[in-house]
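Undergrad: Predicted coordinates and the sequence they were generated for:
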Amino acid sequence: MKAKGDATYYLIKLMNELRTQFKKFHVQRLHSNQGGEFASAELETYCAKEGIILQTTNGYSPQENGVVERANGVVMPRIRALQLATAMPDLLWGEALLHVVDTLNKLPTQPLGMQSSHERLYGAAPDLSVLRTWGCLAWVYIPPDSRRRKEKLKPRARLSLLLGYSNSTKGYKFLDLLTCQVITAQGGNAHFHEDFTADGDYVKQLLENNYLECMHELPSTVPIVRIKTTMDSFVGGSGGLLHSNLDLTLDDAPMRADPPVAAGAPVGVADNEVPGEPRGTSSAVRSASKSSGRIVESSNKSASSPAEQPAAASPAKRSTRKRRTRKHGKTDEKVTSGFEIQSPPVVPCVKRPRRTQKQNVRLSDYVVGHVHAVQGDIEIPTTYKQARASKYWPQWKAAMLAELQSLRGHRTWRLVPRSSAKKMKVITCRWVFAVKRDERGRVTRFKARLVIHGFKQQRGVNYSETFAPVIRFETIRAAIYYAVQRGWAVLQYDVKTAFLYGDLVEEIFMEQPPGFQEEGPEYVCRLLKSLYGLKQAPHIWNKTLHAKLVTMGFERLDSDFGLYALKKEGEVKMLLTVYVDDLLLMGTPESCKATAAALKESFELTTMGSVKYLLGVEILINRPQRQIVYSQQQYVVDVLKEYHMSTCNGCATPEAMSPSKAVQPETSEILPYRELVGSLQYLVSASRPDIAHAVRHLGKYLSNFDHTHFAEAKRVLRYLQATKDYGLVQDVSEGTSAELVIYSDADYANDPADRRSISGYVTMLDGNVISYASRKQEINAMSTCEAEYVAMSEAAKDILWLQGICEELVWSHPVPLMFGDNEGAISLSAKPGKQTKHIENKYHMVRRNVELKRMTVTHCGTEDMVTDIMTKALGAVKIARFRKMMKDCGGRDDIYFAGYCCAGAASY
């Protein structure tokens, strides 16, 4: 399966096959967990039609589905063992899984009376001679019809890697180690070297080059290593002779044009023999084949090809002295005395062909389903010249050509003589390169953007208005909660080349794109449309999109200009969020589809399905459990890697309770302090309230920092290392109402530099965190009571904002409730006193709203004041406690696998 959403299709397919192929089998009950992949209308309809009873486990009770859970516990260790033994990349874990399951089905088990599952199902014992070592090397015969003319001197077999057993033919499945094609062949047409495999890094880079458009430089010969066994660790260790690499050379290969058929090997294959290795192959022949360099030529077309085998070459007698072998990688040449180790087979090698190979559709689908990733760093060029010198030049060039084609399609400019610019300044431009990644950090696309140097524009000459609103993270969390509470789909769309849709009013001239000049330097581009880099480009695009949405009946909310609502008869039917060119549509699947179709009439939209990854935040929606998770695990991993902290030790708190007073000597060293604090601030904004106070503290020193502050920032990274899988969890309530609560707190005279207090608040909707903040107060409070009162006024602004969103969305809610832990401040919010006459009028907002009954203020014990985490450095116990109260917790992967489901026709 490529996705968990395909489970319904394959489950129905399996039940149909059982009923058709085995008359005695008829599924009567379907028992599963509460995973979203099993909660589809299609599956329910099928089971109702066939009279099958659907039964699920209780939440978080895997023991109720013990048979399947135990099966997973049996299979996964064997997959790990295969991959550790062969050092194959994780990209091939799906093939290892199929191989393990097929092998287990053929082995006898005690519960079945020492019969195998295969024998119990088919009534006949399986042929165990067909079992082979997964990931081993094999030479697969090339049929004459598949050879090119004038290639009489070329090899007659392909050096391949065994992937497992073919389901479509009676044969094995191989990966060609030169062309990266997946081929099938019967056992008689393949010669196996079960003690050896290809180097895992080589296989990994081969897959990436062919199916992910990477440009790894592969060696001209295939590096071969011995498969690790229990004896390997005993003889020679990890660096012993058994692990020495081999280079395959054509000189070592005894080749024959027409080899004789091995004695006793039948030409045909019995119907019940899968994959169909000849029964007559004697153990002597099998033994000789392991130590010789002979090739068994076989077919990749059909299982009916003749089973041709060449005569075994007589292996030369080896001396006992240590020999030096050519190594592709770093190896040791230790020889362990006391053991007689058989010499490795002399395996011929074929040089890599220069001609391009047609991509195999089967493996392309496989890579998308199981891999779809680029491992390793991709250096992003900053100039056109660097892109040309990059090993990824073909990808960058293709991205630039695609960008130019889009620009021409939108009629973004027209070429005019330079003299047409008159006294106007011709602005230069540049190429900006990037790679697009998914929620797991895997590269999905190479991107190139032509950007004009907008910093050379002059206000009043070639631009005026620049304002363009974008939605806030707090609004996104509230909007998605609103949608999931009503059972709506949350679908993501991307507007391609969004800035090119707006018409440009000002007269602007630009140089031709670097590397793609259509005419000589005497011609320049007269811009007709907005372009990336122009100061007014975001404003023009937002104005264009807003006009379109208004014609479709959407209203922009006053609480956030990035949120639109479609109302009918006073009831909200749809929501739409806008962050530049990233759109979220929320509503029924039918209404989302209709709205997207209307938008596509004016803009080119990319449909991305149910929201999974938005603005660097992974969004997981578990509808059966009614949970939403916001996680930035991959972002944390990337930040740790960027600052060389990937292998650092974690710590339990983001900051020390008592800051260091050690004096650091002055240094001229340039530290990436501002960049690091900026990266951490993005984490705070999106999903990590637990580091808000630490990052606010670090932000004070952006213009005057030293090694002490950089060490404090690195401590936050160590904390993230220990909690990188943490994220905000929202438990969606039943019904369509909302309960608004805010916690307010202050730490009096916290800052030793100016003795100002720190305010903090956490705003919750139905007990789920929506917004939070940690800020230094603008005034010097004269008492703890005054500091708490000022903090309440700051918190009141946020709860009133959320209340405004609820009112605009016709979201019923009781009067918001504010919690504080200072009785004096709570008293001041209800009635004035002489001790408050000096406080500025703006801080009395909380009192006015209490009088208007727009909110209620009540007391909360200090031990339950979750906002403490926003105002001061805390110990590990309190950090963990308040983190739990905010549902800022780990276990993101558990929530993901518990029932994360995508948008679709049946399940959204």
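TA: Structure received.
Undergrad: Please make it C-alpha for all contacts and neighbour counts, starting now.
TA: OK.
Undergrad: so who does residue 630 touch?
TA: Residue 630 sits next to 617, 618, 619, 620, 686, 687, 727, 728, 729 when contact means CA atoms under 8 Å, 6 or more residues apart in numbering.
Undergrad: Tell me the secondary structure at it.
TA: Under DSSP: H, G, I helix; E, B strand; the rest coil, residue 630 falls in the strand class.
Undergrad: Relative to residue 720, how far out is it?
TA: Remark: distance between residue 630 and residue 720 (CA to CA, to the nearest Å) = 15 Å.
Undergrad: those strands in the stretch 701-850 of the chain, which residues are they?
TA: 727-731, 740-747, 758-765, 768-776, 817-820 (DSSP state E, counting those that start in this stretch).
Undergrad: Rebuild those as a markdown table, extending it with mean neighbour count and distance to residue 785.
TA: Compiled in a markdown table, the strands of the stretch 701-850 of the chain are given as follows (neighbours: other CA atoms under 10 Å; distance: least, CA to CA, whole Å):
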| stretch | mean neighbour count | distance to residue 785 |
| --- | --- | --- |
| strand 727-731 | 24 | 32 |
| strand 740-747 | 27 | 9 |
| strand 758-765 | 27 | 12 |
| strand 768-776 | 23 | 16 |
| strand 817-820 | 23 | 11 |
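Undergrad: Among those strands, which comes closest to residue 416?
TA: Closest to residue 416 of these, according to CA to CA: strand 768-776, at 51.6 Å.
Undergrad: Let me know the angle separating that closest one from strand 740-747.
TA: Orientation of strand 768-776 against strand 740-747 (axes from the mean of the first three to the mean of the last three CA atoms, to 10 degrees) gives an angle of 30 degrees.
Undergrad: before we move on, the earlier item: and the strands of the stretch 701-850 of the chain: which comes nearest residue 45?
TA: strand 727-731 (29.0 Å).
Undergrad: Check which helices and strands that closest one is in contact with.
TA: Applying 3 or more CA pairs under 8 Å, 6 or more residues apart in numbering; DSSP states H and E, we find strand 727-731 packed against strand 627-631, strand 768-776, strand 888-889.
Undergrad: Quick check: which of the strands of the stretch 701-850 of the chain is nearest to residue 76?
TA: That would be, of the strands of the stretch 701-850 of the chain and by CA to CA, strand 727-731, which comes in at 27.2 Å.
Undergrad: And for residue 703, the neighbour number?
TA: Residue 703: 9 surrounding residues under other CA atoms under 10 Å.
Undergrad: dump the residue contacts of it.
TA: Residue 703 neighbours (CA under 8 Å, 6+ apart): none.
Undergrad: ranges for the helices of the stretch 601-750 of the chain?
TA: In the stretch 601-750 of the chain, the helices defined using DSSP state H, counting those that start in this stretch lie at 633-642, 673-686, 692-699, 707-722.
Undergrad: then this one, side by side with the first:
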Amino acid sequence: MDFFGPVNVQSIAGKKYTLVIVDEYSRYTWVFFLRSKSDAPEEIILFVRKMERLNNLTVRSIRSDHGTELKNSTLETFFDQKGISQNFSSVRTPQQNGVAERRNRTLIEAARSMLSEANLATQFWAEAVNTACYTQNRSLIVERFRRTPYELFRNRKPSIEHLHIFGCVCYILNNKDNLGKFDSKSADGIFLGYSSISKTYRVFNKRRQTIEETIHVKFDESGPTFPHPHDNSEINQWADSFFQVPDIPTTDPSPQDLPDGFEEDPPTPPTQISLPPIINATPRPRKRTIIGSKWIFRNKLDEIGTIIRNKARLVAQGYRQEEGIDYDETFAPVARLEAIRLFLAFAAHMNFKVFQMDIKNAFLNGKLNEEVYVAQPPRFVDPKFPDHVYKLNKALYGLKQAPRAWYDTLSTFLLSKGFVRGKIDSTLFLKKYPKHILLVQIYVDDIIFGSTNPKLCEKFELLMKSEYKMSMMGELTFFLGLQIKQYEKGIFINQGKYVHEMLKKFDLTSCTPMKTPMAPPLSLDKDSKGKPVDVTLYRGMIGSLLYLTASRPDIMYSTCLRARYQAEPKESHLTAVKRIFRYLKGTPNLGLWYSKDSGFDLTAYSDSDFAGCKIDRKSTTSGCHLLGGKLVSWTSKKQNSVSTSTAEAEYDYDIQLSKIPIYCDNTSAIAIANNPVLHSKTKHIEVRYHFIRDHVMNGDIELHFVPTEYQLADLFTKPLDVTRFNMLISELGMLNPDE
């Protein structure tokens, strides 16, 4: 036998302690709820006498710890009279009382899950423990016996026809009050368990606010009802408090040293329940849209897919908002992947570490400029004010203006602290010092930052902690699906974990690897006579591959080419897509390497095929940008219009920075850009394409001819043989850490 308590929340009956008694042979369990420890001796004596008289059983031995409630003169005298031996575990050695200790934990964890699932207040903990004990006695626990504790103890199989879901809605027949002809004959209730003294149910009468025992109950198990809004973290705090044993020795016993019935449990990730303190209950206003609310549950994962936090978040159903009434501005800038890669390339060049922090419940910090009302969340309706709604003081997840409100709040704070917003990238904030610089990149509620002076990073961390609740996540290892490893000589970016997940998702883990994602010559067309395939499967595979191109430029062209056939995919298209997966099977960990010793000069390559698409004869234009050999941007795109010459195909290029050396393998395109002349063969080129000429004349860029064999952008316009393909990805800074 063992005790747990005191519980920080009294039960409905005012109890704070629980006495747990377990039969060692059958594991049949009894629980008794007490107001204080001093009530234990009387309860134990009564229990022993009941076993003798009602069950004709003799208690021979009792094992417990050295708690004064179990080791006292009253019990010693009684046990001596009955001839019961009392065994005690060693001091601070709960393993020696493993059967009872383990049952304690099992009951508490079951009760915690039941309260959480039913969303009941913690004051119902005793009812949950009692019901957990009742059902576990009727469940298979000791597998070697192939019988339940109930059957082992009572020599008959238990009936389970009367079992119902804990916390479900029930309706109690009112046969006590003198009712009028038109008065309701039932009262709303909550099912809490089973009586220990009669064949009745224990239910909570919501109108009377009392627990009753009755057989006249009808159950609605489609969904539970909830008497009080509450925070599940209170349940976790209640349950976790019983598992903290003070002064635990620093050496842990190995599993083989543990006694029967006592086993180690792996640590469970913390659960975060977000009940925002940003709302005020108010009567429902007239002529105002009331926005619904709901709970969203999700797991936060690290770079290897381990759950690091369980989150339950209250969100608004923003699709009911009306523009101009409930919101005005919704746009919020989001960092592009090119900006993230540029940030990492600069960090590698300047040889400083990049760190990551996470703002907890970031959107709840956003300030609202409009009056917004949301309904009480389902299953958390206040019974005293069921018609009240919540007026939001700050933003709530799900509101259309929430991202904008959070960005405005954070950017205003950073600007007030001396940061300067990027002129091109509005999610980049910089703070310059005489000899150092601090950079901060924002992606909604995730922030990465770094500095040439490590002390500035520490100061920035303290600055953010002074204003927001946040968690420091250390050196950047995982961001927007990218796995990032920071070394002394540079930074490596890949998506190896995601590749393995893709292969497993589409059942291609056993496929034969290929050395290239596609083989020349290009033969893919619409294939009108081909056999159709599952559109959902095809689009899912393409979507997964497009996500992978964030760190895999080697599959950019092959993926974009296959993506053109998503409307009506055929078997030939699916086979071509699977070839990309077979290539990934052989190169799962291939990624981008940013070396610190490669400089930081911007270089661009431009290339294009001529009428490469067999369907509409449009050309594919490609380009890539390198900062000192660090590939930060690449593109492969079918042109919007049909090219009538290779010169126009090469000419479709965008300018991003000044003084860019652009390498092109088409002399006609270079001549048109450098010479402001028009003739009949070039008049078809639209005015917008001469955007590049203006930059050439201003000296912003320099065009250079590069032989085709050294054209790095060739990777993004056509299929290549193995030798040239491997040469190009190597020149672009891609490598395999396993090689």
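TA: Looks like it came in fine. This structure is a prediction, so every number in the text was calculated from the model and none was measured.
Undergrad: TM-score of the superposition?
TA: The TM-score (TM-score structural alignment, normalised by the length of the second structure) is 0.63; 519 aligned residues with a CA RMSD of 4.0 Å.
Undergrad: Just give me the residue closest to the centre of the second structure.
TA: residue 300 (2.7 Å; CA atoms, centre = their mean).
Undergrad: mind checking how far it is from residue 309 of the second structure?
TA: 5 Å.
Undergrad: go on, residue 375 of the second structure?
TA: Residue 375 of the second structure is 27 Å from residue 309 of the second structure, by CA to CA.
Undergrad: how deep is residue 90 of the second structure tucked in, by neighbour count?
TA: Residue 90 of the second structure is flanked by 13 other residues according to other CA under 10 Å.
Undergrad: likewise residue 21 of the second structure?
TA: 24.
Undergrad: likewise residue 662 of the first structure?
TA: Per other CA under 10 Å, the neighbour tally for residue 662 of the first structure reads 7.
Undergrad: repeat for residue 193 of the second structure
TA: With other CA under 10 Å as criterion, residue 193 of the second structure counts 25.
Undergrad: just residue 896 of the first structure next, same as before
TA: Residue 896 of the first structure has 18 nearby residues by other CA under 10 Å.
Undergrad: you'd agree it is up against residue 622?
TA: Yes - if you go by CA atoms under 8 Å, residue 896 of the first structure and residue 622 touch, sitting 7.3 Å apart.
Undergrad: what about the residue nearest to the centre of the second structure, distance to residue 413 of the second structure?
TA: Taking CA to CA, one finds residue 300 of the second structure at 27 Å from residue 413 of the second structure.
Undergrad: helix/strand/coil for the counterpart of residue 545 of the first structure in the second structure?
TA: Residue correspondence to the second structure (TM-score structural alignment): residue 545 of the first structure is matched to residue 410. Under three-state DSSP, residue 410 of the second structure falls in the helix class.
Undergrad: picking that back up, what is the equivalent residue in the first structure for the residue nearest to the centre of the second structure?
TA: Match for residue 300 of the second structure (TM-score structural alignment): residue 436.
Undergrad: Just confirm its match is within a strand.
TA: Yes - the assignment for residue 436 of the first structure by three-state DSSP puts it in a strand.
Undergrad: Spell out which residues sit in contact with it, please.
TA: 443, 444, 445, 446, 447.
Undergrad: which among those end up buried?
TA: 443, 446, 447 (16 or more other CA atoms under 10 Å).
Undergrad: Could you save those as JSON lines and add columns showing secondary structure and distance to residue 70 of the first structure?
TA: Shown next, in JSON lines, are these (DSSP: H, G, I helix; E, B strand; the rest coil; distance: CA to CA, whole Å):
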{"residue": "443", "secondary structure": "strand", "distance to residue 70 of the first structure": "35"}
{"residue": "446", "secondary structure": "strand", "distance to residue 70 of the first structure": "42"}
{"residue": "447", "secondary structure": "strand", "distance to residue 70 of the first structure": "45"}
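Undergrad: Columns distance to residue 457 of the first structure on top of these, output as JSON lines?
TA: Output for these, formatted as JSON lines (distance: CA to CA, whole Å):
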{"residue": "443", "distance to residue 457 of the first structure": "34"}
{"residue": "446", "distance to residue 457 of the first structure": "29"}
{"residue": "447", "distance to residue 457 of the first structure": "26"}
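Undergrad: out of the residues you listed, who's nearest residue 786 of the first structure?
TA: Of all these, residue 443 has the smallest distance to residue 786 of the first structure: 52.0 Å, by CA to CA.
Undergrad: most residues in a single helix of the second structure, which one?
TA: helix 98-118 (DSSP state H).
Undergrad: Moving C-terminal from that one, which element do we reach first?
TA: With elements assigned by DSSP states H and E, the helix or strand that comes after helix 98-118 of the second structure is helix 125-136.
Undergrad: what's the angle from that next one to helix 98-118?
TA: Orientation of helix 125-136 of the second structure against helix 98-118 (the same axes, to 10 degrees) gives an angle of 110 degrees.
Undergrad: Could you give me the buried positions within helix 125-136 of the second structure?
TA: The neighbour-count criterion (16+ other CA under 10 Å) identifies 125, 126, 127, 128, 129, 130, 131, 132, 133, 134, 136 as the buried residues of helix 125-136 of the second structure.
Undergrad: What's the third one aligned with over in the first structure?
TA: Right, residue 127 of the second structure. Checking TM-score structural alignment: residue 127 of the second structure goes with nothing.
Undergrad: Could you report the neighbour count for the nearest residue to residue 127 of the second structure once chain neighbours are set aside?
TA: Spatially, and ignoring its direct neighbours in sequence, residue 127 of the second structure is nearest to residue 192 (6.0 Å; CA to CA, 6 or more residues apart in numbering). The number of residues packed near residue 192 of the second structure is 26, by other CA under 10 Å.
Undergrad: Now which residue in the first structure aligns to residue 192 of the second structure?
TA: Alignment note: residue 192 of the second structure maps to a gap in the first structure; criterion TM-score structural alignment.
Undergrad: wait, is residue 192 of the second structure part of a strand?
TA: Yes - assessed with three-state DSSP, residue 192 of the second structure lies in a strand.
Undergrad: That one touches residue 129, doesn't it?
TA: No - between residue 192 of the second structure and residue 129 there is no contact under CA under 8 Å: 10.1 Å.
Undergrad: Out of all residues in the second structure, which is the farthest from the middle?
TA: Distance to centre of the second structure, CA atoms, centre = their mean, peaks at residue 81 (60.0 Å).
Undergrad: What strand or helix carries that residue?
TA: helix 73-82.
Undergrad: Tell me the first helix or strand C-terminal of that helix.
TA: Downstream of helix 73-82 of the second structure (by DSSP H and E), the next one is strand 85-88.
Undergrad: Against residue 389 of the second structure, how distant is residue 379 of the second structure?
TA: 14 Å.
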